[in-house]
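> Attaching a predicted model along with its sequence, questions to come.
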Amino acid sequence: MRNDPTRTGTTVRDDIRTTVPTGSAVPAVRTAVPAGTGTPAAVRNLGILAHVDAGKTTVTERILYLTGTTHKRGEVHDGTTVTDFDPQERDRGITIFAAAVSCDWDGHRINLIDTPGHVDFADEVERSLRVLDGAVAVFDAVAGVEPQTESVWRQADRYGVPRIAFVNKMDRAGADLDATAAAIRDRLGTVPLVAQLPIGREDGFTGVVDLLRMRALTWTSADDRVTEGPVPAALADEADRRRALLAEAVAELHLGALEEFYTDGTVTAGTLTTAVRELTLDGAAVAVLCGSAYRDIGIEPLLAAVVEWLPSPLGVPPVRGTAPDGPDDGELRAPDPAEPFAGLVFKVTATPTGRLTFLRVYSGTIGRGDTVLDAGARRTERIGRILRVRADRHTDTDRAVAGDIVAVVGVKAARAGATLCAPAAPLVLEPPGVPEPVVSAAVEARRALDTERLAVALARLADEDPSLTVRTDPETGQTVLSGMGELHLEVAAERIRREQGLEITVGRPRVAYRETVVRGVRGLVHRHVKQDGGAGQYAHVVIDVEPLDPPGGDGGDPLEFTSVVTGGRVPKEYVRAVEAGCRDALADGPLGGHPVTGLRVVLTDGATHPKDSSELAFRAAGRFALRAALRAAGLVLLEPVAEVTVTVPDDAVGPVLGDLAARRGRVSGSTARGGTSVVTATVPLAELFGYATRLRGRTRGRGTFTARPTGYAPAPPQPPTAD
């Protein structure tokens, strides 16, 4: 039984841990073992990923309680969670900001990041995944694979993050482990290795059968202990059948398990454990566990699987970076405390006591008082303090080593995505991608005297959240705040009101339109000649412009640039200048001054002057040439579209379908699920403003929806007005 500070009057001991037997997938009993050593091999950098309301914050809270980090279970509905500590998170009941926390389990330090599930805050997930070594994907056992689950899964695929699946809420009516596993296979494109069998259904769910070791693990409401015992007789045949299916699935993917399976007709627990770990690390399959975090069921096996199957910093490839002025092929840094220091900033937070810079240390060691280099900005910074983080609480430490995730105080200017490194060994690490904003709104201070304070507050927000951008509209002079969605802007505005005490007005949201070409231009010639005394400018370029497929591209780089010039007619450095000039021209298109995207530019020919040619001249030539090509090409206006998933009672499907059609939505599917229907449609983002209120009215408050931006599509001739 764990120490209870409410009974003893003492604080929770730091040495409360659980021992996991060698080769085990779950712990047998709770005992005290030494705290984590902090060496890279004993560290797990773990993220919790899920769709909104799947229960990931509750999973995080149970992990903190089980590891002795907290002495009381935090509840989302009570506003007592550790990781959702921001007032808006507690008011809204959702995770908005990624929160880091460290805890110890079985001699390992787990640096855990609870990420948002709402699509408007996907950039928080992106930056977190960039610095994680493994993740737990939480699924609702009733809803299965939901839209935002797919999004975060693809993000994890992009960064090669190994995952374990935890099917939560197994105590709910309609919970179905097999259906969720099938959805993982079909919609996420991976092989689910179901390693547990539920004991009981819905309200009667009390535990799981560990199919690797063929034992039952049960939990009771009387205390927080897990009881290990034999497989219940009523489940023996089903457990044997599922154990055989698991062994076959593993043998199909793992050579060692296949040899044992053909030799002995089965696979031992030790071989299965090893095989599942290797398949997880390779991304060839995902282990599937289940439980009910709210009822404290299944968390111990989940933690044991994290330690057993997810990698330490030593289990991932060395990080690759480039020297600021070095070759393009990159430089590797191993996760070794003896290597030169290199770390990536993934989050910046302003607190009343100073600026916190969250840092993943990839190599080397950093100590309090050290001077580091912001490699991208070529600026040195001094580390004042190093903090182990527990959401909004922190503990000082003297140093951090390779594999650690910490917060540092004293770094004044580094933004999210910056590389901090040893000044004697500069290195630039690849930053996480920043998505383009899709929604904008004008923001003004109600009192003219507060205009300057508002500018400072907006700059601070943009510093903390790279997916927020601030600009001044050249026509109206208004300050425009842009972000990833309506809720994103609402949260930003509320932060200004609460944290800065400013009275502000926020205009009606507007979507971010784009322009693209639908008909190409070939052989466009532009000569840039300028002579006004002294050295002149001369550049001659010939370009082809054509559209990318799909319209607007795939949402990534707006420009695909290549050069087919031969014979050195345009030197390599001038080719790069032409590309830079073309990118300059994308800022405002001919149709309405919107950014241009989705085009391919090919430099086919050019010429230089022995004295007057320069990079500056060729950059100007590239800019003017592409602008001329865009005016000559066929252009179309693009608007952002979203995949909308609406869950409504069966008797409200008709009105909901009619409303989606009125909003220019294209329905792509509808499925029945226990008295409710789930409708999927593609809808222009501009038509979704105010949709939540309309949906509640049409369904008497019983309908819910989620929207996930999926790219751009051609807009009507006249931009639609927001609802």
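Structure received.
> make it CA atoms for all contacts and neighbour counts henceforth
Noted.
> helix/strand/coil for Arg623?
helix (DSSP: H, G, I helix; E, B strand; the rest coil).
> which one is it nearest to, not counting chain neighbours?
Among residues not flanking Arg623 along the chain, Gly581 sits closest, at 4.2 Å (Cα to Cα, 6 or more residues apart in numbering).
> do Arg527 as well
His540 is the one closest to Arg527 (Cα to Cα, 6+ apart), at 4.4 Å.
> That neighbour against Glu615, yeah?
No: under the criterion of Cα atoms under 8 Å, His540 is not in contact with Glu615, lying 11.9 Å apart.
> related to what we said a few turns ago, so which helix or strand takes in the residue nearest to Arg527?
If you go by DSSP states H and E, His540 is part of strand 537-547.
> what do you get for Arg498?
Using DSSP H and E, Arg498 falls in helix 486-500.
> Which secondary structure elements does that helix sit against?
Using 3 or more Cα pairs under 8 Å, 6 or more residues apart in numbering; DSSP states H and E, the elements in contact with helix 486-500 are strand 439-445, helix 451-464, strand 479-483, strand 504-506.
> Pasting the second one now:
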Amino acid sequence: MISIKEKELILETRNIGICAHIDAGKTTLTERILFYTGRNHSIGEVHDGKATMDWMDQEQERGITINSASTTVHWKHTISNINCKINLIDTPGHVDFTAEVERTMRVLDGICLVLCSVGGVQSQTESIWRQVRKYLVPSVCFVNKMDRKGANFERTCNELKDKLKIDSLILQYPIFKKGEFCGIYDLIFMKEFYFHGKNGEVVSTKDIEKENHDLYKKRNCLIENLIKDDENLIELYLKDELKTELVIKLIRKKTITCEITPVLCGSAFKNKGVQTLLNYVIDLFPSPLEKEVKCYCLETKKTKNIRATENKFSAVVFKVINDPYSGRISFSRIYSGRISCGDFVLNSNTNKKERIGRIIFYNVNKKIESKSANCGDIVAFVGLKTTQTGHTLCSCDFGIVFEEITFPEPVISYSVYTNSDSNYEKMLNSLSKLSIEDPTILVKTNKETGDLVISGMGELHIDVFLERIKREFGIPVFKRNPKVSFKETVSSSSINNEGKYIRQSGGRGQYGHVVISIFPRKIGKGFKFVNSIKSGAIPNEYIDPIKKSIQNCCLTGFLIGSPIVDIKVELTFGSFHEVDSNENAFKIAASLAFKKAFLNAKPIILEPIMLVSVECPKEYLGSIISDISSRRGEIISNEVSDFLNILKANIPMLNMFNYTTSIRSKTKGRATYSMSFGFYRKVPSLISEGLIKNDS
């Protein structure tokens, strides 16, 4: 049972994430939050490689966020004096690491969407917003970089409505003096905020002057839109008795239900607007006690909502990592109840009990041990052996399952290899360990080509993953384009092709004589063998070896060494010698006959055709269609959904290499695609000749 004191603490907790397109200033904003809340005593800059939240070597070297990093800060509201604990997660902005955003979004109660006032709504902004809508997370937009040349607050706000279809509520406007950004107009408190001191830590305010009719008009419009459906509030407004506290409560209510998205502004790099953003995080985002989560009850076979006031423990594991010292660590969001070290919990997805060995609170990469954790906490559990990302943990007698986290399918693949056979097993083990941490990394062996293939969300994603293997396991791993799984078949029939194998070497000789015919079959029908031998021309004991010999020949074709498929082989005639014939002789004779028959039957090469689905804004449709045509692709359909076009096309796999990079460059990163295997089709003659020439 949660005590009254614990309830008060949970009411004063906020679980939020900072999300943005790459280079919108997301990590810079997080660094200021750490400084102003007293978590850090100095400001770490991204361009210096000293950002606290970017703690990995590769993050500091590349100047980008790769992994989500969590920390806890405390902030005292500068106006209401409410003191809140804020669990903060900084997420990557690069499209290749969208899975980190996806799993973070699943467990948060609020999102601060950072936008660049120069770039406006960018490609990853659109992707993030789709994730926000998917999980219905309350959100606030922070228009950053207002100090930059070319900053345009109004244009960015218009793009929020036009591109993202956001019902935005503008609470703040920038103050410019002599062309420089110097402060913020706040329409709720009707004050001007200015930020002084070495790092903007001193905040001064003054009332907005009555002569500023434009701002007062905007405030009236804002409030009138908010209260238009509430007669009591309209009456208070007309009497000029509508207090600021009531306005904030109404905005909070509509923000939590995702009816509106408040818009704020500032410049994190110039230390302006961060403190007012923190005030609104407290004012507008819900506490864990106000969160309802849908789950499936295993006993009643029905869905129900879980609230934080539920006494029994429940949590979702949203991330799993392998720590070199602690072993497997499972990052979890607790939705209800309380958990202590040593407790047993049920993994509802596997129906297995697990023991909580240790409980850790993370401050970026620093561990803080704890004996227990409450609802609303974002913690890491040590000791869970079978639990994976997206699994539900609950009290052993609770029996509920939360919705699993869904991740996008990998879009790019490479063949990976190491420099020696002795490192191969080590490479496999390291790939297996690290792929547990990232559900969008898939590692598999192509049975047809023998390649070890790794798939991910982009070239950078795979490069970072392989670099981790080199650094953490000391194994050199290299990548190359994977082999295309070509097939060989015949396009016409070839009748009565003879194969003879006769050898005489003084003693017992070798004799095998086979006559076969070959016929094409429909693509996908496979191999068929027909025995049409009559009157014992070939004894039955040699029929099966002949069939197996032909099947072995089909494993490696005669054009480019690819498997031979979709043929019918008929054994029509042959002869044998009572002394010299044996299995081996007939196998060799069959292979000679089959090669002759195959090459006489107008052989062709088949290539895999991928079903590709592309989602792109309307303005890039022509460019995408043109690119698909240049790749020998065929458009199947074009659907319009919201503000996106969804193109479906058949494109040869041979022409899909580096498509991720190409499509992003053509659409400024605003298009996404997925692909799956479709079918096999004949390779055009010109390309077929090139493949045969290269193979020889």
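The structure has been received and is ready for your questions. None of these values were measured; they are calculated from a predicted model.
> And the TM-score between them?
Once superposed, the chains reach a TM-score of 0.70 (TM-score structural alignment, normalised by the length of the second structure), with 540 aligned residues with a Cα RMSD of 3.8 Å.
> Aligned against the second structure, show me the partner of the residue nearest to Arg527 of the first structure.
For His540 of the first structure, the aligned position in the second structure is a gap, per TM-score structural alignment.
> neighbours of His540 of the first structure, just the number please.
Applying other Cα atoms under 10 Å, we find 22 residues neighbouring His540 of the first structure.
> ok now do the residue in the first structure that Arg106 of the second structure lines up against, which residues does it touch?
The alignment partner of Arg106 of the second structure in the first structure, by TM-score structural alignment, is Arg130. Arg130 of the first structure sits next to Tyr159, Phe346, Pro431, Pro432 when contact means Cα atoms under 8 Å, 6 or more residues apart in numbering.
> Can you give the contact residues for the helix or strand hosting Arg664 of the second structure?
For Arg664 of the second structure, the element it lies in under DSSP H and E is helix 659-666. Contacts to helix 659-666 of the second structure, defined as Cα under 8 Å, 6+ apart, come from residues Val411, Ile412, Gly458, Glu459, Tyr620, Ser623, Ile624, Gly669, Arg670, Ala671, Thr672.
> again, only using 10 Å
95, 123, 411-412, 457-460, 614, 616, 620, 623-624, 627-628, 631, 656, 668-674 (Cα atoms under 10 Å, 6 or more residues apart in numbering).
> distance between it and the chain's centre?
17 Å (Cα atoms, centre = their mean, to the nearest Å).
> Please point out which parts of that helix sit buried.
Neighbour counts over helix 659-666 of the second structure (16 or more other Cα atoms under 10 Å) mark Tyr659, Thr660, Ile663, Arg664 as buried.
> Same question for stretch 268-276 of the first structure.
So, applying 16+ other Cα under 10 Å, buried residues of stretch 268-276 of the first structure: Ala269, Thr271, Leu272, Thr273, Thr274, Ala275, Val276.
> what's the answer for stretch 70-79 of the second structure, then?
Neighbour count says stretch 70-79 of the second structure has Ser70, Thr71, Thr72, Val73, His74, Trp75, Lys76, His77 buried, by 16+ other Cα under 10 Å.
> between the residues you listed, which is closest to Tyr511 of the second structure?
Ranked by distance to Tyr511 of the second structure (Cα to Cα), the buried residues of stretch 70-79 of the second structure are led by Ser70 at 75.8 Å.
> Pull the contacting residues for that closest one.
Ser70 of the second structure neighbours (Cα under 10 Å, 6+ apart): 16-17, 53, 87-91, 361-365, 378-379.
> Show me what it aligns to in the first structure.
Looks like Ser70 of the second structure aligns to Ala100 there (TM-score structural alignment).
> which stretch of helix or strand covers its match?
Here Ala100 of the first structure sits within strand 99-105, counting by DSSP H and E.
> ok, average deviation of that strand from the second structure?
Compared with the second structure after fitting, strand 99-105 of the first structure has a mean deviation of 1.4 Å; criterion: mean Cα distance after the TM-score superposition for the first structure.
> next helix or strand past that strand?
Heading C-terminal from strand 99-105 of the first structure (DSSP H and E), you reach strand 108-114.
> Determine which residue lies closest to the centroid of the second structure.
Centroid-nearest residue in the second structure: Ala99, 3.0 Å away (criterion: Cα atoms, centre = their mean).
> quick revisit: close enough to count as contact, the residue nearest to Arg527 of the first structure and Phe624?
No: between His540 of the first structure and Phe624 there is no contact under Cα atoms under 10 Å: 11.2 Å.
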